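> From the sequence below, what's the structure:
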Amino acid sequence: MKITIVQGAFLPVPPVLGGAVEKMWYGLAKEFIRQGHEVNYISKSYKGFADAENDHGINHIRVKGYRVPTSGIVLKILDLIYSFKAVRKISNSTDIIVSNTFWLPFILSSNQKTKCLVDVQRMPKGQMKFYTQNARLRANSSPVAKAIKAEINRKYFEKVVMIPNTLPFRNINIIDFLKKEKIILYTGRIHPEKGLDILIKSFVTLSLTDWQLLIVGPYTVETGGGGKTYLEELKKLAMSANVFFLEPIFEIDKLNAIYLKASVFVYPSVAERGETFGVSPLEAMSWGCATIVSNLDCFKDFLTHNKNGLCFDHRSEQKVEILNQLLKDLINNPKLLTDLAKEGMKVNKTHSTEKLAIDFLNEFKSMKIK
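Presented below is the predicted three-dimensional model:
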């Protein structure tokens, strides 16, 4: 098959600036190539990357993109401009189009829409009813699939498919849990919707001197963070505890090295509508971190409380105390910590690029048949 992937307007591919969606589709593109398919990859132009090149068998086509604006309205306008440029680069001979922009599913021709899988990575906000002429509406989690169906006529339900996000790497390493360090880790955007105030308060009240909390990720507004003021607020909450804020790590190997050291990973997101999957917890589980997440539905597709991780009620008035107790349980019970971590590592099979690439390819084949 000839597959065209259209990435968004704001991050380059290969994903040298990060981006969970960019990492996933770049990994899938390489796997599609490995399985004998042809891939054209349309993405944002970026310094050091040619506008047209073949790399790892992928035909890269790059068009002018943009920095992420602070205004949501401006973002949509820039996405529209980018989408008009991108659609002109789609070959007439392509069999499948994967859309990762807001406007592309609107502006594709009628024929192109019959070939298009719309990748829905966020909770929809009313636009799904305008996407129903496209062949598939792919959700990355069960809550997203449910939200898509809530916006469209029942006769289009067969177009909705749930395929989870992949791990952005292939992890075949054997984890030596004796070499794990006394590190509690968070990776992701440093933004109020991530619930980092809950995590820091919970850690501070542990009053531990031999454990440390590492918070790794971008804080600037341009990179999706809460800004310098929010970062300073978190630092004040940390007081004199062993809480360290590290710059974002975009290189996968370097980020994996942090996961390998950490014993516990916490993702305390409170984004009721913004969180749709959570790649960071999945990554941490794959590296043998005992993982704690908030009670958002999106995490329940891959994490079951007391089986392969822990979950705390982020909506409770006692959320800080609840998370604090879960951290104590893991720290004071090494067997529980290791058992949960080992069970969590099964995501290396269930969410591998190799496995989920087959799921996507099967869906593409069914699109061609119809």
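> From here on, just use CA atoms for contacts and neighbour counts.
Noted.
> ranges for the helices of this protein?
Under the criterion DSSP state H, the chain contains helices at 20-34, 72-87, 104-107, 110-113, 142-151, 196-204, 228-238, 252-261, 279-286, 319-332, 334-344, 347-350, 353-369.
> which one of those helices lies closest to residue 175?
Taking C-alpha to C-alpha, helix 252-261 is the member of those nearest to residue 175, at 7.7 Å.
> What angle do helix 279-286 and that closest one make with each other?
60 degrees (axes from the mean of the first three to the mean of the last three C-alpha atoms, to 10 degrees).
> hang on, the earlier thing: if you compare the helices of the chain, which one is most tucked away?
helix 279-286 (a mean of 25; mean count of other C-alpha atoms under 10 Å).
> Report all helices and strands that it contacts.
strand 264-267, strand 290-294, helix 334-344, helix 347-350 (3 or more C-alpha pairs under 8 Å, 6 or more residues apart in numbering; DSSP states H and E).
> Now the second one, please; I'll put the structures next to each other:
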Amino acid sequence: MRITIVMGHADLMPPDSGDSTARSWNLLATEFAKQGHEVTILSRRWRGTPAHELREGVRHIRVPGFDRTWRMGKSMWRDFRWSGRTMRAIPDSDVTVTVGGLFVPLRLGYRHGRYGRIVVAPAGLSRKRFRLLKRVDSVLAISSPVKAAIASVMPKLTPKIHVVGFPIDWQLLSKAKPSVEAEDPVTIGYLGRLHPEKGTDVLVQALEQLQSMCLSQPWRVVFSKARESSTGSTTNETYATAVERRLIALLGPDRFVLRQAPRTTERLVATYYEIDVFCYPSLQRTREIYSLAVVEAMASGAVPVVSDLPFVPDLIENGVNGEIFDPRAPEAADRLARTLARLVTDRAYRATMSEAARQSVYRFDVPLLASRLLADFATLALATK
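Predicted coordinates:
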């Protein structure tokens, strides 16, 4: 099968950062090629990268793109220009997958022909944009909230929407790690931006209460701080510095570690490997549609303690393979502290939850997810147009 994947106007492939979407489609493209398919990725050309390259069995075509911008009008104009550039470069295909963006799937939907079947993988929750996706053949929603948002404005698309999540290298992440001995500290981890909207205030308050409990089991905290975008403000950096100083004062430098989020697979795996309890207290109910970090942490055996974001039920059954809490509820920090305390002190409970978390995300292992997508693509390609 000839499969073409068209990335967004700012996406670099292979990705050079922690972009979850780009990382996921790079994994899938490589696996598609391993399974014998002819795969092409169109992405942004960047300084030092060739316009054409064959890498791990995947053909890369790179065309000039644009930086990301938070200004809607400018972003739409860049996306429109990107669609013109990429459509001229798309090779004859059986299936063309568009990742993010609006104008590429919109224009492809009216032309089909040599582009084959059109599959859209939306990158957000813009209902206005979904209204324009009338002529696509399949939609890959990253989570149930995305599927519901699309179906609410385009009911006729509902049978074509599939919730797929993001792929992970489960085999690599799930390698057994030594169990925590009684005298070893249990590590509570967080990976993401240090910002109030990510729930870090609630987490810090919970850690302060946990410290006051004087638990018999030693514990420590590791924060992997995601880099701010180029539009990140000085205010955000000031806040992050304040969080760091607060936790160092609380726990001391031996029990609190702050580092930059890993940018290589090896460092990422090493980061998850040392975490026993992964806390994700985000408050962004209307903006967060998925968290690859939560899934990767679960695959590594870290017990997830996650806020009640709309996508979370796709991944976690409360009390079975993780803990879900409401960070906006009264005494949220106290409830989170008590949840963390049990996971720190109850080794058997933590071990049971850890194994359940690990096994529950096996379905996202790259070969399994890629095979399911390829089966769907094959059905689409054979269908009468």
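> In the second structure, which residues correspond to stretch 118-125 of the first structure?
Using TM-score structural alignment, the residues of the second structure aligned to stretch 118-125 of the first structure are 120-127.
> In the matching stretch, which residues are buried?
Applying a neighbour-count criterion of 16 or more other C-alpha atoms under 10 Å, the buried positions in stretch 120-127 of the second structure are 120, 121, 122, 123, 124, 125.
> circling back to that earlier point, so which of the helices and strands packed on helix 279-286 of the first structure is nearest residue 59 of the first structure?
helix 347-350 (28.1 Å).
> How far away from the center of its chain is that closest one?
Mean-position distance between helix 347-350 of the first structure and its chain equals 16 Å (C-alpha atoms, centre = their mean, to the nearest Å).
> Give me the mean distance between that helix and the second structure.
Once the two are superposed, helix 347-350 of the first structure sits an average of 3.1 Å from its aligned residues in the second structure (mean C-alpha distance after the TM-score superposition for the first structure).
> Other residues contacting that helix?
Contacts with helix 347-350 of the first structure, where a contact means C-alpha atoms under 8 Å, 6 or more residues apart in numbering, come from 167, 170, 171, 172, 282, 285, 286, 302, 355.
> Next, the contact list for the residue lying closest to residue 83 of the second structure once chain neighbours are set aside, please.
Nearest residue to residue 83 of the second structure, sequence neighbours excluded (C-alpha to C-alpha, 6 or more residues apart in numbering): residue 104, at 4.7 Å. Contact analysis of residue 104 of the second structure by C-alpha under 8 Å, 6+ apart lists 80, 82, 83, 84, 86, 87, 98.
> And for residue 160 of the first structure?
Residues in contact with residue 160 of the first structure (C-alpha under 8 Å, 6+ apart) are 136, 137, 138, 139, 145, 148, 149.
> what's around the residue nearest to residue 191 of the first structure when sequence neighbours are not counted, how many residues?
Closest residue in space to residue 191 of the first structure, ignoring its immediate chain neighbours: residue 226 at 4.3 Å, by C-alpha to C-alpha, 6+ apart. Neighbours of residue 226 of the first structure under the rule other C-alpha atoms under 10 Å: 19.
> now residue 226 of the first structure: how far from residue 194 of the first structure?
In this view, residue 226 of the first structure and residue 194 of the first structure are 10 Å apart by C-alpha to C-alpha, to the nearest Å.
> Hmm, residue 192 and the residue nearest to residue 191 of the first structure touching each other?
Yes - counting by C-alpha atoms under 8 Å, residue 226 of the first structure does reach residue 192; the two are 6.3 Å apart.
> Right, I'll leave it there.
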